[in-house]
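**Q** Sequence and computational prediction follow.
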Amino acid sequence: MEITAGQLLSQIEYPSDLRKLTKEQLHQVCEELRHFIIDVVSVHGGHFAASLGVVELTVALHYVFNTPYDQLVWDVGHQAYGHKILTGRRSVFHTNRKYNGISGFPKRSESEYDTFGVGHSSTSISAALGMAIASANKGEHDRQHIAVIGDGAMTAGMAFEALNHAGVANANVLIILNDNCMSIDPNVGALKEYLTDITTSPTYNKLRDDVWNMLGKLPVGKRFTRDMASKLEAGLKGMVSKSSNLFESLQLRYFGPIDGHNIAKLVDTLQDLKDIPGPKLLHIVTTKGKGYALAEKDQTKWHAPGLFDKITGEIIKKPFEKPNPPKYQDVFGHTIIELAEQNDKIMGITPAMPSGSSLKFMMEKMPQRAIDVGICEQHAVTLSAGLATQGMKVYCNVYSSFMQRAYDQALHDVAIQDLPVVFCLDRAGLVGEDGATHHGAYDIPYMRCIPNMIISSPMNEEELRNLMYTAQLPGNAHPFVIRYPRGEGVMPEWKTPFKAIEVGKGRKIQDGRELAILSIGHPGNFVVEACKELVNDGLQPAHYDLRFVKPLDADLLHEVFSKYKKIITVEDGSIQGGFGSAILEFMAQNNYMAQVKMLGVPDDFIEHGKPAELHRLCGYDAQGIAKAVREMLKNKVTVNATTTV
């Protein structure tokens, strides 16, 4: 299906083309841009509602500012589709998030207009401030630096740290607070209530009108002098006391709130703010999903809905002939409720991902025992530690790649104190279309080196349930990691009775000859497929599912190294320091000699694509495993203490 841009949008390859238009034509550009995003995402997939909410802002920013010389930083990047389309990527936008296509997030290597690579939230203010300070040091005083951050991302500690610095840095930075009461799920916390008060307060709205009336009286067509800017600042501070405004208290000039969908107002406002030096914040109010009624109504569902019929709004699901296995996240979400009904000390914590982690089920059924703390992974972990000191059994559900942000807390606040927090690391391994910023490839290496830490990974849904059950038993008093992948498992009939698993004990899936395959987690299913394929070649490798990376099953590994001289390890994570590395360490420490080949994520940042494509790229899908077995068994000569990576 060929998708064509509208009359004006088709003439815009870069922002320089946009700036040739009149201000009166921008409304049409916005309409055409919004429809183009709807057309492409409905057919090809991707994030959706966030970009629709900032169409007017995107057009206004590129119209007013001299990008890419003026540097624009998008927080997270879910909302940057319009930005990509206006900056030379309209013709390839249909490849968004596809293997070998453009990234779903701003990426420095992709375009000079993508000034900072993003994917995780709350980094934009720090990055833009760093750019602004560098420009000042280089004497580029005319250069503008703009950070666009949502009110959800503003809840993170890093954003507050950056605001605190920006207020005293005297750098030329403009922070645009895009207030839509949403991240992926509805925002939570006191900041949300504060911003709601600002946007609905009659007093504040009168002050806002006074501010813009003052701006309107300034000479048209003339740039502010520093003296005029100082007088304006004094006037603003006379109308808004520091005690009444959080941002003014941090010495940021505050403007707004204004309608983020009024393109004319946005352009006029940004033109005025461009000429006011120093750190400043513009508060705009937008609607996530603006222009597509269903997305406006259910913003969480339409954050990234997949393919859909743009007319009816029906989300297109792939046909299936038999019951689909559940997603691992849903197994977690339903299992924690079962466990909590049996154990009144169980609580669930997530940093802003109740839908993505499926903790939403517990939040609906047991609202006092399941908490969304907002986009603040560090707080989520230390909060869990605090709860654990009082005897609570906390399941802290964090995406693997987001857990990196709370590493110090996991080490310092949980592990050193040996508190029995259960870390459920969702999206472990290669996650697919979100790409390098979201792959959960590093949790085994960064958790494995921490004392007191138990690290496990289920091969299927039943194993996930049993590991969750095991982690809350009275005898388990250490930090306990359970890592599992994004997407579906392998068991349609997954709701099995709970069984305790002995910590540090693996299992033999099948016996074999000449070669053993050791797997951890879901890729064990790839090994099962590979073994079925290898039967046709007359090959029968043994297969062991270790279940635990730490502690390793020493008895099982003694059996393996005593019986086999050729070994393959398989993991959905980084080879460097991961599961395979742990096996090599065991081999060296126990004076075994074997030829070992490690399959997993290589020492590289893997780009985006479907998970199956990426598993194949990295060589640990079923075909890659079978190929590795064939290659190792071609050479019958025993190779002592040789490691092949």
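**A** That came through fine. Because the structure is predicted, anything quoted here is derived from the model rather than measured.

**Q** Please make it C-alpha for all contacts and neighbour counts, starting now.
**A** Fine.

**Q** Now do stretch 80-90: everything it contacts.
**A** When contacts are defined by Cα atoms under 8 Å, 6 or more residues apart in numbering, stretch 80-90 is touched by residues 12-15, 33-34, 37, 51, 54-55, 58-59, 74, 93, 104-106, 113.

**Q** Measure how buried the nearest residue to Pro354 once chain neighbours are set aside is and give me the count.
**A** For Pro354, the nearest residue in space outside its immediate sequence neighbours is Lys360; the separation is 4.7 Å by Cα to Cα, 6 or more residues apart in numbering. Burial of Lys360 is recorded as 23 neighbouring residues (other Cα atoms under 10 Å).

**Q** let's bring in a second model and compare:
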Amino acid sequence: MANKPDTPLLDTVQTPADLRNMPREELRRLADELRAEMIDAVSVTGGHLGAGLGVVELTVALHAVFDTPHDRIIWDVGHQAYPHKILTGRRDRMRTLRQKGGLSGFTRRAESEYDPFGAGHSSTSISAGLGMAEASKHMEKPRNVIAVIGDGAMSAGMAYEAMNNAGAMDARLIVILNDNDMSIAPPTGALRTYLARLVSGPVYRGTREAAKAVVSKLPPFLHEPARRTEEFARSFFTGGTLFEELGFYYVGPIDGHNLEDLLAILDNVKEFGEGPILIHAVTKKGKGYAPAENSADKYHGVSKFNVITGAQAKAPSNAPSYTSVFASSLIQEAQVDPRIVAVTAAMPSGTGLDKFAEIFPTRIYDVGIAEQHAVTFAAGMASEGMKPFCAIYSTFLQRAYDQVIHDVAIQGLPVRFAIDRAGYVGADGPTHAGNYDNAYLGAIPGMVHMAAADEAELRHMVATATAYDTGPITFRYPRGEGMGVDMPERGQVLTIGKGRIVRQGSTIALLSYGTRLGEVQAAADKLAALGLNPTVADARFLKPLDEELIASLAQSHDVLITTEEGGLGGFGSHVATFLASNGLLDGKLRFRPLMIPDTFVEHASQADMYADAGLDRAGIVATALTALGYDQAAMKAALAKI
């Protein structure tokens, strides 16, 4: 590992105020030191790398020009904010990033006054910024509000809803479009940068206003031709017609790595009057670090890595990831069923569908960061007889809840939902936790909701979803590697609404829903060592419940414990409702649901999260013994034996 970088100028910056007192000719060197510091910090912790490297100069310029934290900077989605964190008093904690008790990987209001709005999901910044700008006006506290949004996030409808609203208002809002999907060739780039500086300055604005005054004195029939001529001439060089039509004053494209130009342009727009402004800054993801520049996708999010070689340190695994098992299983099914298509919302590699695309390039649809559209688009395909698999992370599917109900479930359309990252996600924290789909999908009539206990079960569930044409069906699976079980060559179609007994015993029944089954089996082994021989069952389905299995377990055991990697309102709640409705809680049965606590769980390792929730083997054993009436002394003695 390389030695810590030499950063004498950055060492003098404790807050952005120090940066604003620095001679501007020093800011280029400061940006270089900031980039080196970020690379070194992320190499220790892992995290998002490429996006932050692309906005180093922009971050320096923003804090040099604007009076933060009085002026508000909102980073959308937040993973580009590592340089911002370093400059805003959190440098000494950067090597705790995404670790238990450490800094969040995203912006967070509770973490710093320089984070005016928290973010983990994309496309919220313009809406939030507009709200802040209007609130400042009402409270007579004038300030600049700057929303920095990536080009990918601009594919979401919410961004345009906010721009449509902002364009009809006179709010003091500056939107910076961080476009890292294109480059500027030197001749064109120089011209565009010059024009951007020109049109952002007072001379151009004054000339433009004078021209408008002249046009107003022309005969009415010449007003529209004159307006179109001005618009065409401006958009010919700047390409800003779309944003102008939405009511924004457009500046750009500009080179987002040219610090001198960024400072000049931000100085100019800071002096604008009321009304929204959009600055189109072109940046390069991974800028300044060759491995990240050359492989933007692999260095978007990284594990710990060697700064010199760029090699990432990943622990070896003997088991495939759940995501890869989903992808290979779907490919198998698609090879024999030409009606299968795949839909993703800007996450082809994250969901494994990039592998599907290599084999079936005409049967995959990446709709951008637009989960609502993805679901209704899939519904449209299903209505015409196709078999769409809509692969979306649990946390992002929340954004399309109305579409799941209104466009899919009410119409009974057979859309297949592959729900990745279900349950705890570790270092990504509460914004990305997949804790809620059991509850929010379990509440919808007519849904089939499955959870894979291991990678073999996931393969069976892909086959089951393929065969199911009656209505919508979902299957959930977690982040990370599988259990290392033997894999079937092909998936088998499961009987809808039927679970399975994994281990037959007595007294205690452990009913697992999803991938906690491995820990449940380990807990059963520990209980067996105490002379207890629990039954272990895999529910497979939350909806419809296997009522026959649940009734049998309740009637033949003293204790029934459910486990799930989901929150309140999910599998345990459905089981409790069934038991209570059928009088199965009126006798000797002691029912204990284990689930994710009803709190927003902070970032930590997944193992720490399971332990804190009582969802590991130790927690399951403790719950079983407590339900049997063990007091603290008896519990301690029993646990000492195992």
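**A** Here it is on my side, so go on. None of these values were measured; they are calculated from a predicted model.

**Q** residues touching the equivalent of Gln589 of the first structure over in the second structure, list them.
**A** Aligning on TM-score structural alignment places Gln589 of the first structure opposite Ser581 in the second structure. Ser581 of the second structure makes no contacts at all, as judged by Cα under 8 Å, 6+ apart.

**Q** secondary structure class for the residue mapped onto Pro478 of the second structure from the first structure?
**A** Using TM-score structural alignment, the partner of Pro478 of the second structure in the first structure is Pro485. Reducing the assignment at Pro485 of the first structure to three states with DSSP: H, G, I helix; E, B strand; the rest coil gives coil.

**Q** Also Ile419 of the second structure?
**A** Taking three-state DSSP as the rule, one finds Ile419 of the second structure in the strand state.

**Q** if you look at the contacts of stretch 80-90 of the first structure, which of them are in strands?
**A** Judged by DSSP state E, strands contain the following of those: Trp74.

**Q** And the alignment partner in the second structure of the residue nearest to Pro354 of the first structure, which helix or strand is it part of?
**A** In the second structure, the residue paired with Lys360 of the first structure according to TM-score structural alignment is Asp354. Asp354 of the second structure belongs to helix 353-359 when assigned by DSSP states H and E.

**Q** Mean distance of that helix to its aligned residues in the first structure, please.
**A** Superposing on the first structure places helix 353-359 of the second structure at an average distance of 0.8 Å from its equivalents, by mean Cα distance after the TM-score superposition for the first structure.

**Q** Please state the offset of that helix from the chain centre?
**A** Shown here is helix 353-359 of the second structure, whose average C-alpha point lies 21 Å from the average C-alpha point of the whole chain (Cα atoms, centre = their mean, to the nearest Å).

**Q** matching residues in the first structure for the longest helix belonging to the second structure?
**A** For the second structure, the helix with the greatest residue count under DSSP state H is helix 27-45. Helix 27-45 of the second structure corresponds to residues 26-44 in the first structure, going by TM-score structural alignment.

**Q** Straight-line length of stretch 480-488 of the first structure, end to end?
**A** Between the opening and closing residues of stretch 480-488 of the first structure lies a distance of 23 Å (Cα to Cα, to the nearest Å).

**Q** How about stretch 560-572 of the second structure?
**A** One end of stretch 560-572 of the second structure sits 11 Å from the other (Cα to Cα).

**Q** Tell me the buried residues in stretch 67-86 of the first structure?
**A** Of the residues in stretch 67-86 of the first structure, those with enough neighbours to count as buried (16 or more other Cα atoms under 10 Å) are 67-68, 70-86.

**Q** typo on my end, stretch 306-323 of the second structure
**A** Buried residues in stretch 306-323 of the second structure, defined by neighbour count with 16+ other Cα under 10 Å: Asn306, Val307, Gly310, Gln312, Ser321, Tyr322, Thr323.

**Q** Leu242 of the second structure: which of these is nearest?
**A** Looking at those and their distance to Leu242 of the second structure, the nearest is Thr323, at 37.9 Å (Cα to Cα).

**Q** Can you tell me what the closest one aligns to in the first structure?
**A** Aligned partner of Thr323 of the second structure by TM-score structural alignment: Gln329.

**Q** Return the residues in contact with its match.
**A** With contacts taken as Cα under 8 Å, 6+ apart, Gln329 of the first structure has the following neighbours: Gly356, Ser357, Ser358, Asp426, Arg486, Gly487.

**Q** Check which helix or strand it maps to.
**A** Mapping Gln329 of the first structure onto the secondary structure by DSSP H and E places it in helix 328-342.

**Q** Next, the mean deviation of that helix compared to the second structure.
**A** If you overlay the two and look at helix 328-342 of the first structure, the average distance to its match in the second structure is 0.6 Å (mean Cα distance after the TM-score superposition for the first structure).
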